[in-house]
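Enquirer: Below are the sequence and a predicted model for it; my questions follow.
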Amino acid sequence: MTPPDPEQPGAPGGPGDSDSPGTPGCSHAPDGPNGPHDPGDPCVPDGPGGPGGPGRPGGSRGAPGPGRGRPVRAPGPRASVEDGGWSLSVREESAEVKGRSVVEHHVLKSLLGAWALAACAPEEAAAVEEHLGGCGDCAEEALRLREAVGLLHRPDSLDLDPGLRTHVLDGCLERRPPRIPVPEWAAAYDAETARLDALLRDMGDSEWHAPVRLRWFAGEDATSRRTTVAGVIAHLLSVDGLVAVALGLDDPLGDAGARADRPTPAARTEAYWRASHFPPTRSVRTPWREQTHALVRTVSFTGEGTGGPTVPYGDFELPLPDAMLDRAFECWVHAEDIARAVDYPYGPPAPRHLHGMIDLAARMLPGVLAARRRAGLASPARARHLVTAGEPGRSLRLEIEGQGGGQWLIPLDSPGAVGSAEHEVAHVVLDGPEFCRLAAGHVAPREAVAGQVGDREAIRDVLYAAASLSRM
């Protein structure tokens, strides 16, 4: 009889022998290589998945595996590289380098609407923009959405409309006319001083010391004077004082102004700056604004007529209505200087006020041209006979385009002559604000003309005369 093979199942001491000591399939047999079985040590049978089975790396029959003494954990499913179309190394490296996980296409596409409205978080916006560089369909969709958003609303300025004050006052005055109205020739000064005061109201202390360069035209060349925002307001205060003194109000220069004999605007300004122990500060706004209110109240009592005192400017005089227009013009010009210094937008005056300023400059051109001719800075008169006051003579047509514009015939040979279309020898076309900046000395005469035809010498004389209207 053949003795039983210990390696066969069911044989005594074999793997399937239930009578053999130890656990079936366990290597902890009393005489096994691992010694007796410890009841507290879980025993895993050999075989597939066991410590010694072929399913465990490095395992061998009868030898302990690397997971001996721990429960078996089945590994999770592994994503296929082919599902994404990238190699695994590329995906892992891209996510690691960019510091963020790869976002799926459908997620990025759902963010296009929010991206077009600029409502995405910074990380989302960066992911969308990176995706648009490689996806043509999403790029086209994003472009369509951005165009649609542009049609929904346009960006509006947060600043109030410069004409809002005028509209509100007009509406109020239509309902209840004032008992003592502001004359039309003083309305421009009232509006421009209010606009400048609105600009000054919200300025910080440091902005009052921002550098400003006052520019004007003297003779044949442009000149300038350096000051600050507060210095500009001090300049307006001192020159407006000419009108105040003519109306019987207090002179802001005090005794220094009373001792001066027919001072020019520049001389009054220099005197005010010298009288200040320190450079002007924002405190100069209060006396300037109080003086503007006093001027408007005082001229309102003169009625709607054009009568009243003349205002001396040193070398010449202006009627009170023209002086108020002149002060409105200079207030606007220097308000632009201040706005440029503090990097703030500032628009031109209302069209009807701008028209009055242009009309004043056009009416002053013949006298300035005659003064330049006497100084040898303009060509001599070319009239065949002496043109007396009220007679027509050679003329230049000055056409101002845009709001507040119009046409003026400027006599060339005598300040008392009358412009005549029959004697027109030249035609000049300029934009309204550009002509005003020329008259303020902020634009060179050779750079101001938009269109010109006719006598070149007459055109040059008139343009330089317009620049000579400027002063500090």
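Expert: Arrived safely.
Enquirer: contacts and neighbour counts: CA atoms only from here.
Expert: Fine.
Enquirer: in this structure, which spans are strands?
Expert: 211-218, 221-228, 310-312, 317-319, 392-401, 406-411, 418-431, 451-454 (DSSP state E).
Enquirer: Can you tell me what sits against the fifth one?
Expert: What it means is strand 392-401. Where contact means C-alpha atoms under 8 Å, 6 or more residues apart in numbering, the residues beyond strand 392-401 that reach it are 383, 387, 405-414, 417-421, 423-432, 435, 458-459.
Enquirer: Write the PyMOL selection for whichever of those residues are buried.
Expert: Here is the PyMOL selection string for the buried members of those, based on 16 or more other C-alpha atoms under 10 Å:
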select buried, resi 387+405+408+409+410+411+412+413+414+417+418+419+420+424+425+426+427+428+429+430+431+432+435+458+459
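Enquirer: here's the one I want to compare it with:
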Amino acid sequence: MKGPDEWDGRELPGSPGERPRIPSPRSAAEDHGPLPDTPPVPVADPVTDPFGTLPDAGPGSEPPAAPLPVPDPDPAPPHRILKSLLGAWALSACSAEETAAVEAHLTDCASCADEALRLRDAVGLLHPADSLDLDPLLRSRVLEGCLGRRPARIPVPDWASPYDAETAKLDALLRDMGEAEWRAPVRLRWFEGERPVERETTVAGVMGHLMAVDGLVATALGLTDPLGTAAPPGTPDPLIRTETFWRAADERENPLAIHAPWRDQSYALMRQVSFAGSKVAELAVPYGDFRLALRDSFLDRAFECWVHAGDIAEAVDYPYVPPAAGHLHQMVDLAARLLPSALADRRRAGLAAPPQRLVEAGAPGRTLHLEVEGNGGGHWYIALDSPAALGTPDRTVAHIALDSAEFCQLAAGHISPEEAAAGQNGERDAIRDVLFATASLSRL
């Protein structure tokens, strides 16, 4: 083996014949002092660091633990919690933090956004701008609409429709009243002779009065008399029947007990005339010293039901509306048709001027033109000299113009003839007699 400076004569790569240059051996690194400590080359672990990002501690060392995730300082609540808060959010009952979380969630969750919209619409129904009380005329309007599309097999007669509507309105009013309101004082007013009359009772007393007088119509139709064996014999006078019912009702402890019997009686009356139809329209119903055909009796009962329902509503501070225009017109028409007979009764009692002597029998007498303005109004010509005659426009000697509401208040005895703000023209005596005859139509 040759030393570093010896050459064995073989040709080495390079220029031909040129002695090759061999570098001198380098000194070891340890000859210049100790070696520095150098960190080992990191080796990536395929399990703990698949991407080669973690340093290796070297052979035999344990790989460092994976770093823990940094928690979000304000994590969003899960979906199920936010969904459970939608009801409170719709009612504006959430805290500020909950409200912010819910509204942020609604921008990302379509199902919760739809549910929130439905809940907000439902909350709007809980705070309506108008009253939730049902319109008392709702029943009559619904019936009218239904009957207009599909006639009932057993329709209600036209002359009984006002009674059906007014009893339904009064029934709706009574359903909202408590026992204390049933004991509220009610002032009943009517007109007798030349002066107004008043009597105080309670709401229960008013309903007893209506039930007792409606019993006259019930017995005429073959139904049970609400007074039973206590009904006074002889002439069926409405006042006597009412006082009899009041005396029997004094023993009752609960004033609400009158509501159900009155409602059942009104239902029975409507069923009876609906089945009978036009066959009973002219059936006579006695009212003491006078009689009314059944068709007119139902209008009379509808009018009194409306008037006394207004008395009850005034006593308990409850709003009440007048009848529908068509029904009110029928009631006004009945009062206008009864005026000649009422005028004749006042003449027999010496309370009105005598009739004008007719030149020949059967000749038309004087006529008063009654004009009722407003809802349910119209024009009527009242015969002044004979209750059996018909008024004619060519014999008009006086004219009275009244608002429909004021005419009804006058016919109910709630205002006196002197208080009626009537437009008047013509014979003063005829005008006065007709106004007082209108007030005399009222009774308890």
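Expert: Perfect, I can see it now. Note that the coordinates shown come from a computational prediction; the quantities given were computed from them, not determined experimentally.
Enquirer: closest to Trp332 of structure 1 out of the strands of structure 1?
Expert: strand 211-218 (13.0 Å; C-alpha to C-alpha).
Enquirer: Report all helices and strands that the longest helix anywhere in structure 2 contacts.
Expert: Among the elements of type helix in structure 2, defined by DSSP state H, the one spanning the most residues is helix 325-348. Of the remaining helices and strands, those touching helix 325-348 of structure 2 by 3 or more C-alpha pairs under 8 Å, 6 or more residues apart in numbering; DSSP states H and E are helix 161-175, helix 294-315, strand 378-383, helix 404-411, helix 428-439.
Enquirer: Which residue range of structure 1 does that helix align onto?
Expert: Residues 351-374 of structure 1 are the counterpart of helix 325-348 of structure 2, counting by TM-score structural alignment.
Enquirer: Give the buried residues for that stretch.
Expert: Applying a neighbour-count criterion of 16+ other C-alpha under 10 Å, the buried positions in stretch 351-374 of structure 1 are 353-362, 364-370, 372-373.
Enquirer: Could you pull up the residues touching Ala284 of structure 2?
Expert: When contacts are counted by C-alpha under 8 Å, 6+ apart, Ala284 of structure 2 touches Ala220, Arg291, Leu292, Ala293, Leu294.
Enquirer: Residue in structure 1 paired with the third one?
Expert: Okay, so that is Leu292 of structure 2. Aligned counterpart of Leu292 of structure 2 in structure 1: Leu318 (TM-score structural alignment).
Enquirer: What segments of the stretch 151-300 of structure 1 are helices?
Expert: For the stretch 151-300 of structure 1, the helices defined by DSSP state H, counting those that start in this stretch occupy 164-175, 184-201, 229-246, 255-259, 265-275, 285-300.
Enquirer: mind checking which of these is nearest His209 of structure 1?
Expert: Where the helices of the stretch 151-300 of structure 1 are weighed against each other on C-alpha to C-alpha, the nearest is helix 229-246, at 5.8 Å.
Enquirer: Give me the contacts around that closest one.
Expert: By C-alpha under 8 Å, 6+ apart, the residues outside helix 229-246 of structure 1 that reach it are 207-212, 250-253, 265, 268-269, 272-273, 279-282, 284-285, 287-288, 291, 295, 309-313, 320, 323-324, 327, 331, 334, 338, 341.
Enquirer: quick revisit: can you list the helices and strands packed on helix 325-348 of structure 2 in JSON lines and add distance to Arg199 of structure 2?
Expert: What follows is those, written out as JSON lines (distance: least, C-alpha to C-alpha, whole Å):
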{"stretch": "helix 161-175", "distance to Arg199 of structure 2": "21"}
{"stretch": "helix 294-315", "distance to Arg199 of structure 2": "12"}
{"stretch": "strand 378-383", "distance to Arg199 of structure 2": "32"}
{"stretch": "helix 404-411", "distance to Arg199 of structure 2": "17"}
{"stretch": "helix 428-439", "distance to Arg199 of structure 2": "17"}
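Enquirer: for these, which one sits closest to Glu418 of structure 2?
Expert: When those are ranked by proximity to Glu418 of structure 2, the top entry is helix 428-439, at 8.5 Å, counting by C-alpha to C-alpha.
Enquirer: Show me which positions of that closest one end up buried.
Expert: Of the residues in helix 428-439 of structure 2, Ala430, Ile431, Arg432, Asp433, Val434, Leu435, Phe436, Ala437, Thr438, Ala439 count as buried by neighbour count, 16+ other C-alpha under 10 Å.
Enquirer: Farthest pair within those?
Expert: Spatially, the most separated pair among the buried residues of helix 428-439 of structure 2 is Ala430 and Ala439, at 14.5 Å (C-alpha to C-alpha).
Enquirer: so where in structure 1 does stretch 185-204 of structure 2 end up aligned?
Expert: When stretch 185-204 of structure 2 is aligned against structure 1 using TM-score structural alignment, it corresponds to residues 211-230.
Enquirer: burial of the match of Leu292 of structure 2, as a residue count?
Expert: A count of nearby residues for Leu318 of structure 1, using other C-alpha atoms under 10 Å, gives 14.
Enquirer: All set now, cheers.
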